[in-house]
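[1] need a 3D model of the following:
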Amino acid sequence: MANRARQLHAIYLTSGSHDPEKWAHLVREYASHSSLREAALVYARDLPRRTHHQPLLPVLLKAAAAASRAEHGLGRSLHAEALKSAFAGDLLVGTTLVSMYCKCGALADARRAFDETPDRNVVTCNALLAGYAAAGDTDGALALFGGMRSWTPVTWATLIRGFAERGDMAEARRWFDATPPGMRTVVTWTVVVHGYVSAGDMEAAREVFDRMPVRNAFVWSSVVTGYFKAGDAEAAQAVFDRIPRRNLVNWNALIAGYAQIGCSEKALQAFHLMLEERIKPDEFTMASVLSACAQLGSLEQGKKVHEFIKRKHIRKNHFVNNGLIDMYAKCSDLSYA
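    Next comes the predicted model:
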């Protein structure tokens, strides 16, 4: 926890510790608990000078990437530190810089860091490729892809995802069909299926889905959700019933699907079946269940669900809070709403 890191920090300061290993451990503690600014301060101010900082830079840069655009400025400062300490040319540091800038949406900076990294490998290229794909810059992605000396399954999946997320399923499918069989993983297949689902083309989604040699929880849920959105609850239920080992993500897709098409009783039935299978619900489950209660206008059931949320200490995000307000309002209990 961040509190533990702060306690250690106080101890090191008061004891006047000059042990670089202790301070390096503290940087990692702060970074792992999303206390990026504290981690960066320890790195820049408290870590004993002449210490080998290189292994810590990727730790800090990954934390900056996780914070995304909120910490773009701090990421730039870390880049400057890397240049000053001559670590920017290190392959791991350079690759992490590229990834950090991409996740912050700063493609020009990512490309600059990429160009500054000597002896780039396929992982470095994949990091920049992911940035181009996420930004919808398929031209940039194709140019980079064409210049790569080798590719991995991640490379192919990332390129295909770029086209799929842009809604260009014709190109996504063309590149999927061009993917060497040994490079096709469950992720590659899933990207294409999910792309078709997002485009509303359930016929094409099902064709690829049925050909998959192995399926993960996400692709099952994606197809279930797709059928519900297409208004085919029967097909959605049939796919759900085929899932060999159902998890929370799968159940959430089923419950939300029924709630969204107004089949409130079936949504609640699915919720109770999920509990019978000892699957622990989360805030997204409860938001769908509350929506079903609101549609039914059942104050009694709604109150039971509210008590369940409190008893099980389920986190109340804004979906749950809005669901509670909506449920009580539609059940004509404005004192709660």
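[2] from here on, contacts and neighbour counts on C-alpha atoms
    Noted.
[3] ok, now how distant is the most centrally placed residue in the chain from residue 5?
    When the chain is reduced to its mean C-alpha position, the closest residue under C-alpha atoms, centre = their mean turns out to be residue 66, at 10.1 Å. Separation of residue 66 from residue 5 (C-alpha to C-alpha, to the nearest Å) stands at 19 Å.
[4] helices along the stretch 151-300 of the chain, start to end?
    For the stretch 151-300 of the chain, the helices defined by DSSP state H, counting those that start in this stretch cover 153-165, 169-178, 186-198, 202-211, 217-229, 233-242, 248-260, 264-276, 283-296, 299-311.
[5] okay if I get the ones you listed as a markdown table plus mean neighbour count?
    Below are those laid out as a markdown table (neighbours: other C-alpha atoms under 10 Å):
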| stretch | mean neighbour count |
| --- | --- |
| helix 153-165 | 24 |
| helix 169-178 | 16 |
| helix 186-198 | 23 |
| helix 202-211 | 16 |
| helix 217-229 | 23 |
| helix 233-242 | 16 |
| helix 248-260 | 23 |
| helix 264-276 | 17 |
| helix 283-296 | 24 |
| helix 299-311 | 15 |
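[6] following up with a second sequence; could you model it the same way so I can compare the two?
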Amino acid sequence: MTTRSIDLLEQQGYHADLQLCLQLVKSCSHSRDLSQAKKLHSQILGTKHSRNRHLENLLIEMYGKCGSLERARAVLDDLEEPNIFSWNILLTAYIERGHLEQAKEIFASEMPQHNTVSWTAMLTAHSQSGNFQDSWGLFQSMPRRNTIAWNAMIAACGHHGRVALARLLFDATPGKNIASWNAMLTAYSQNGHIPDARRIFDSVPYRSTVTWNAMLTAYADAGHVAGAGAVFVAMPDRDHVSWNTMIQASVMAGEFELAKELFAAMPEKDLIAQTTMIVVCSQIGDLGQAKRVFDAMERRDIVAWNAMLQSFASAGDFDRAMELFERMPERDVVSWTAMLVAYAEKGLLDHARALFDSMPHRSLVAWNALLAAYSRSGHLEEAERFFHQMPSCNVIS
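    Sure thing, here's the model as predicted:
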């Protein structure tokens, strides 16, 4: 969404085009820009479409995506007669933001009616939060179950290790679709039942890219690089998940050259693949290539910055590590700990202690690294004093 688009809506005023309003709200949901969302909403209230139910429902969704549950709720409360779609959108917003207790309250006490979307949303939310029994109870209580609900319960069973129950549900599912087969395949895969996963894969009437990726992941997670490779080569279409799964499988098996060749052949390199390759290059001592991959990244998250920082630190290149550390747009406990461990292992106690004292949050790894540095350098009294200052300790301490 652009400022020009919002300006155009403002120019149209009361008689603004409905399709433009809908398009802008959807765009704002995608961008998750709350300040733009509030500005857009205020302009929509001045149009003749301010009471359009479809548009109002999209506004609820927009605020949910932008993280403002309070405003999403306010839009619903302002509706003259919220429909089931309105309630489901609000319910989903609370679930997606991790507010399960409030979602349960909305579902149980506020919604005038439920449909399969409502039931399935709650079933999946309970499963993902670790409440398998609640998921199972909801599934059994559903007045009507569609294929989506059956698939969600199969996935919940797989996630919680109830493979036999997952298979029972799969066999009982009326009107199985490709998602049903994928859910059962994934349930077997998640629990290490590779032969069963393969039998499902071989029996699927139609294989989507998700199906191929599920089988690829099954082999990769089990450490079967040859099996993963065979599936990867046979795939008619590959997406980022396919490439990243195969690269990760190669790395986990210690086949770094294969990982590098796969990365080089990857049509569109994403953040995950690039970060993995920084780690790979660091592990094989190719710091120059790690830096080239890092420099070529169009976008970097904290994980990518930390990967490059740890590469410099583990190689003993403290100058470039510190230069990168200072450039980082944000730091987390991993960033601070990487630098501290590097200094401590090199015996640079003054640098390590100064950094430790500057840390906003200290991990147990950081405490242990400095403790070990004091001990190795013969500062046993300081090490003992430091040990007694530790908020917690483990077997390493």
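[7] that older thread, kindly reformat the helices of the stretch 151-300 of structure 1 as a markdown table containing distance to residue 133 of structure 1.
    Shown next, in a markdown table, are the helices of the stretch 151-300 of structure 1 (distance: least, C-alpha to C-alpha, whole Å):
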| stretch | distance to residue 133 of structure 1 |
| --- | --- |
| helix 153-165 | 4 |
| helix 169-178 | 12 |
| helix 186-198 | 13 |
| helix 202-211 | 21 |
| helix 217-229 | 20 |
| helix 233-242 | 30 |
| helix 248-260 | 25 |
| helix 264-276 | 36 |
| helix 283-296 | 28 |
| helix 299-311 | 39 |
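[8] sorry, back to before: which position in structure 2 pairs with the residue nearest to the centre of structure 1?
    Alignment note (TM-score structural alignment): residue 66 of structure 1 maps to residue 96 of structure 2.
[9] now swap in residue 290 of structure 1 and tell me
    Using TM-score structural alignment, residue 290 of structure 1 lines up with residue 309 in structure 2.
[10] quick one: the spatially closest residue to that match that is not a sequence neighbour and residue 310 of structure 2, what's the gap?
    Using C-alpha to C-alpha, 6 or more residues apart in numbering and skipping the chain neighbours, the partner closest in space to residue 309 of structure 2 is residue 321 (5.5 Å). Between residue 321 of structure 2 and residue 310 of structure 2 the computed distance is 8 Å (C-alpha to C-alpha).
[11] what residues are shared contacts of those two?
    By C-alpha atoms under 8 Å, 6 or more residues apart in numbering, residue 321 of structure 2 and residue 310 have these common neighbours: residue 339.
[12] measure the alignment partner in structure 2 of residue 106 of structure 1 to residue 11 of structure 2 for me?
    For residue 106 of structure 1, the aligned position in structure 2 is residue 131, judged by TM-score structural alignment. Shown here: residue 131 of structure 2 relative to residue 11 of structure 2, a distance of 51 Å by C-alpha to C-alpha.
[13] neighbour-wise, which of the two wins?
    In this view residue 131 of structure 2 and residue 11 are compared by other C-alpha atoms under 10 Å, and residue 131 has more residues nearby, 15 against 11.
[14] from residue 110 of structure 2, how far off is the more buried one?
    22 Å.
[15] then residue 310 of structure 2?
    50 Å.
[16] same question, residue 373 of structure 2
    59 Å.
[17] check residue 277 of structure 2 too.
    From residue 277 of structure 2 across to residue 110 of structure 2, the span is 50 Å (C-alpha to C-alpha).
[18] my guess is residue 235 of structure 1 contacts residue 227. True?
    Yes. Between residue 235 of structure 1 and residue 227 a contact is recorded at 6.3 Å, counting by C-alpha atoms under 8 Å.
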